[in-house]
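Student: sequence and predicted structure below; questions after.
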Amino acid sequence: MDQYIEKTILNNGLTVISERLPTVRSISLGVWIRAGSRYENEQNNGIAHFIEHLVFKGTKKRRGLQIARALEELGGSLNAYTSKEVTHFYTLALDEHLPVCVDVLGDLVCNPLLKEADIEKEKQVVIEEIHAVKDTPEEYLYDVFQEKLFPNHPLGFPILGKPETVRRFDLRTVREFMEQFYLPENIIISAAGNLKHDRLLKLVEKHFHFERHGQRPAPVRPRAAEKVNLEINEPFNQAHIVVGLEALPYASEDRFALHALNAYLGGGMSSRVFQTIREKHGLAYMVYSALDFFMDTGIFSFYLGTDPAKRGKALKLLFKEIAKVTEKEISRTMVKRLQEQLKGQLLLGLENTAHRMSRLAKNEIYFGKQVPLEESIEMIYALDEKKIFEVAQKIINVDKLNVIQMVGHA
């Protein structure tokens, strides 16, 4: 199923990976820079995300409005995001517009103007974005959770930064970060859709030019807190609660067992915590679990929003469901259901060129190679009750669960 995947490392160190899908009309193209917030420090926290914003203000070839129009006028799209470990610029367009996609992305990454006036203006925009997150309890609480789980480490830093760090940004801060991380050896270009690899290479060589070369600093592995129990008073109507713990890195051999645990405990409407806390007891509207994977660690977390007066009962039920998977193996019948669920999610995602493009890059970033789809499916079907139980016992200690509560009015 992966027979149309090709990879080339150009002479300048830039990695280009593509997957040809001749039966579709779209192309998803992405530029992945290993330059997320975990590569920041306390002084420049938020700079990776800020640069992601700033390059859209204008380049040597295009004004900001021209950048916005370049793909929209063709029925396509252009966007970007910053995570803990990467900054990602990406496009979606018809196959005939591949040259425009490569041109625009190359322009953003290699030719941004970086004007002082734009920096000052964008600082206000990002600070408003930070305020918007703080007004969104679910997002804000998770930022606090990560900060407490990984204290004094960049993985605990908020991706957007803090108002006080953003206010300090200037042209020097921007240039220093870009000179350290916007390097061809630190960038992956991935594409999926109706395209030919050789043509993509020619376009990349034409539009991506770098003056600097080098390797990024190796990230320092975080050390998770022993146990966190924190209550924050905020004027919200609900109590918002995150419970979680350090889990597994992206490339762990046990990753699918953890995916199975996540699906079983809180990965959908049929999951244990949803059925128990919402359907049976009516204590929450939003209740779910989630996984975050990084190169050297991960997070397994649960979120619920409930009446402040009922949070004690809701937490007790949540802890009880989490504890069960460490006390007794789940049934073979349930394992088979989870296998089909994981396989279905994996294969359905491949119906989307953007998902395929993302898969190419993440395989390269976290595995250093392309993991065959068949291998992933084999790993899913190799799961059994014993393996899932073993992983649950390895990563979950109910007595050491970290709990962050944002308590509204009782």
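Tutor: Received the coordinates, thanks. Residues are numbered from 1 along each chain as shown.
Student: could you use CA atoms for every contact and neighbour count after this?
Tutor: Will do.
Student: residue ranges for the strands of this structure, please.
Tutor: Per DSSP state E, the chain has strands spanning 5-9, 15-20, 26-33, 77-82, 87-94, 187-193, 229-233, 239-246, 287-293, 298-306, 402-407. These are given in chain order.
Student: so how far is Arg278 from the closest residue in space to Arg255 that isn't next to it in sequence?
Tutor: Using C-alpha to C-alpha, 6 or more residues apart in numbering and skipping the chain neighbours, the partner closest in space to Arg255 is Leu248 (6.9 Å). Distance, Leu248 to Arg278, using C-alpha to C-alpha, to the nearest Å: 28 Å.
Student: below is structure B, check it against A:
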Amino acid sequence: MNNYHTYTLNNGLRVIHLPSDSPVVYCGIGVRAGSCQEETGKEGVAHFCEHVTFKGTARRSALQILNTLERVGGDLNAFTNKEDTVFYAAILRDHLPKAVDLLCDIVFHSTYPDTEVGRELDVICDEIESYNDSPAELIYDDFENLLFCGHPLGHNILGSRDVVAHFTADDARLFTRKHYRPDNAIFFAYGDIDFQKLIKLLERHADVIGTTMKSDEKAPISSGSTDLSETYTDPGEHTHIVQRNTHQAHVMLGCRTFCFDDKRRLPLYLLNNILGGPGMNARLNLSLRERNGLVYTVESSMASYHDTGVWSVYFGCDHHDVKRCLRLVHHELDRLMQRPLSQRQLHDAKQQLKGQIAIACDNREQYALDIAKSYLHYGKERDIDLLLQQIDALTADQLLDVARYTFDSERLQTLIYE
């Protein structure tokens, strides 16, 4: 799994390839241009650019872009998150030249036609409204805004309809000219292809010229108090309530945690899986759902960024059960803070996590995207063998220390949709 090939073109574009024995190739371009790179008053422009990048180049119309890979059974897709935008394709290896040509064309040569941009704005605004109608998803954004208020990490990736509706083709051109540069991007491929052939294909597009504008400047994350908007009421120091009149109450609690390179991130990764990972035997699922029948969904999650991270628990329940559910969640946190895992508990937790990682690696599309993220942001090849070794080396005392720091009630914030 770790027999990577890497290369850097003269224009600064980094290339990474992981061979496989599959005739299906997953490839794409990752750009360090997410919502964190947006200027104040332009929230949502990174996601807007992702959409309109498909709307035409000097060589292709929007329809031709859609048909280039679709007509040979391929798939073209994209997504935007806090720190990057990724355009990627899945194709049979014989059609790799088509995919490389198309991806380089749309990312580095899109023209953002005014008529196409105008039509796409309606689509994006509908997406925003659909998202606003889903409190189980929206609460994640509101919670991060609570933790990172005043910093770009806090605002919604999609942006608000009031702002996005006024975006123009010039907004797309300005943002992409600044960030969609070969020296700010990578090309990744996972499949049974010849690496030298891939490099030759990419070198045909090496005339793409970057700019001298910097795209990786980040605002420092303030450690000051949270500035709640007038739509919130604050019944306590760490609890924040939003009146949304939802059928269920939706609840999140958590805190800022560790960046990608922090040595405490891996112990938290294991703790998070014990608490609320995908297994039905996760402690929170056993407590809130299986034993007490209080929730349909309860899960914990973590995300790591360049300078910080987030750990959180989410559940939805009847309004009158919120306090009881919170007590049960804190009980499980207290258990992990009060005593170390036994040797058997630690062994079983490691085996479960390693098994989940192995199965996840079998999802080839997601694995290709994980390779892209690791190489784009950290210049590292994804080393699964090393990760499994590091999990094996974790001790019960390490987990106890991280639990006592992360789950301390003085650090936790709680957000409730009523």
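Tutor: Happy to help now that I have it. Since the structure is predicted, the reported quantities are computational estimates derived from the model, not experimental observations.
Student: give me the TM-score for this pair.
Tutor: These two chains, once laid on top of each other, score a TM-score of 0.94 by TM-score structural alignment, normalised by the length of structure 1; 405 aligned residues with a C-alpha RMSD of 1.6 Å.
Student: what about Leu248 and Arg278 of structure 1, which has more around it?
Tutor: In this comparison of Leu248 of structure 1 against Arg278, neighbours counted by other C-alpha atoms under 10 Å, the higher total goes to Leu248 at 22 against 19.
Student: mind giving me TSV with the strands of structure 1 and columns for distance to Pro112 of structure 1?
Tutor: Compiled in TSV, the strands of structure 1 are given as follows (distance: least, C-alpha to C-alpha, whole Å):
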stretch	distance to Pro112 of structure 1
strand 5-9	24
strand 15-20	21
strand 26-33	15
strand 77-82	15
strand 87-94	13
strand 187-193	16
strand 229-233	41
strand 239-246	38
strand 287-293	31
strand 298-306	33
strand 402-407	40
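Student: quick one: contacts for the residue nearest the centre of structure 2?
Tutor: The C-alpha lying nearest the average C-alpha coordinate of structure 2 belongs to Asn81 (C-alpha atoms, centre = their mean; 5.3 Å). Contacts for Asn81 of structure 2 were tallied using C-alpha atoms under 8 Å, 6 or more residues apart in numbering; they are Gly34, Ser35, His47, Ile157.
Student: over to Arg25 of structure 1?
Tutor: Leu94, Asp95, Gly193, Asn194.
Student: most surrounded residue in these?
Tutor: Greatest neighbour count in these, by other C-alpha under 10 Å, goes to Gly193: 27 neighbours.
Student: show me what that one lines up with in structure 2.
Tutor: Residue pairing (TM-score structural alignment): Gly193 of structure 1 is matched to Gly191 of structure 2.
Student: surely its match and Tyr26 touch.
Tutor: Yes. In this structure Gly191 of structure 2 lies within contact range of Tyr26 using C-alpha atoms under 8 Å: 6.5 Å.
Student: returning to that earlier point: the alignment partner in structure 2 of the residue nearest to Arg255 of structure 1: what's it in contact with?
Tutor: Counting by TM-score structural alignment, Leu248 of structure 1 lines up with Phe258 in structure 2. Residues touching Phe258 of structure 2, when contacts are defined by C-alpha under 8 Å, 6+ apart, comprise Arg264, Arg265, Ser304, Tyr305, Asp307, Thr308, Gly309, Val310.
Student: distance of the residue nearest to Arg255 of structure 1 from Leu291 of structure 1?
Tutor: For Leu248 of structure 1, the distance to Leu291 of structure 1 - C-alpha to C-alpha - is 9 Å.
Student: can you check which residues contact both of these two?
Tutor: Counting by C-alpha under 8 Å, 6+ apart, the common neighbours of Leu248 of structure 1 and Leu291 are Gly298, Ile299.
Student: burial measure for the closest residue to His306 of structure 2 other than its chain neighbours, as a count.
Tutor: Using C-alpha to C-alpha, 6+ apart and skipping the chain neighbours, the partner closest in space to His306 of structure 2 is Cys259 (5.5 Å). Using other C-alpha under 10 Å, Cys259 of structure 2 has 17 other residues around it.
Student: Cys259 of structure 2 contacts Met302, correct?
Tutor: No. With contacts counted by C-alpha under 8 Å, Cys259 of structure 2 stays clear of Met302, the gap being 10.5 Å.
Student: could you name every residue contacting both of those two?
Tutor: Common neighbours of Cys259 of structure 2 and Met302, using C-alpha under 8 Å, 6+ apart, are Gly309.
Student: contacting residues for Phe177 of structure 1?
Tutor: Taking C-alpha under 8 Å, 6+ apart, one finds Ile47, Ala48 in contact with Phe177 of structure 1.
Student: which residue of structure 2 sits opposite it in the alignment?
Tutor: In structure 2, the residue equivalent to Phe177 of structure 1 is Phe175, according to TM-score structural alignment.
Student: about what we covered before: closest to Tyr131 of structure 2 out of the contacts of Phe258 of structure 2?
Tutor: Val310 (21.1 Å; C-alpha to C-alpha).
Student: so how many other residues sit close to that closest one?
Tutor: The local packing count at Val310 of structure 2 equals 19, with neighbours defined by other C-alpha under 10 Å.
Student: measure it to Thr406 of structure 2 for me?
Tutor: 10 Å.
Student: so for these two, which residues contact both of them?
Tutor: Taking C-alpha under 8 Å, 6+ apart as the contact rule, the neighbours common to Val310 of structure 2 and Thr406 are Cys255, Thr257.
Student: what's the burial count for the counterpart of Glu127 of structure 2 in structure 1?
Tutor: Aligned by TM-score structural alignment, Glu127 of structure 2 pairs with Glu129 of structure 1. When neighbours are counted by other C-alpha under 10 Å, Glu129 of structure 1 registers 14.
Student: excluding sequence neighbours, find me the nearest residue to Glu129 of structure 1.
Tutor: Here the residue nearest Glu129 of structure 1, using C-alpha to C-alpha, 6+ apart, is Leu160, at 7.9 Å.
Student: residues contacting the counterpart of that neighbour in structure 2?
Tutor: Residue mapping for Leu160 of structure 1 onto structure 2 gives Leu158, with TM-score structural alignment as the criterion. Contacts of Leu158 of structure 2 were listed using C-alpha under 8 Å, 6+ apart, and they are Glu43, Gly44, His47, Phe48, Ile128.
Student: across to structure 1, which of the residues you listed hold up?
Tutor: Under the criterion both residues aligned by TM-score structural alignment, their matches' C-alpha atoms under 8 Å, these that remain in contact after alignment to structure 1 are Glu43, Gly44, His47, Phe48, Ile128.
Student: which among those residues end up buried?
Tutor: With neighbours counted using 16 or more other C-alpha atoms under 10 Å, those contain these buried positions: Glu43, Gly44, His47, Phe48, Ile128.
Student: got those as JSON lines, with distance to Tyr112 of structure 2 columns?
Tutor: JSON lines is the format used below for those (distance: C-alpha to C-alpha, whole Å):
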{"residue": "Glu43", "distance to Tyr112 of structure 2": "19"}
{"residue": "Gly44", "distance to Tyr112 of structure 2": "16"}
{"residue": "His47", "distance to Tyr112 of structure 2": "14"}
{"residue": "Phe48", "distance to Tyr112 of structure 2": "11"}
{"residue": "Ile128", "distance to Tyr112 of structure 2": "21"}
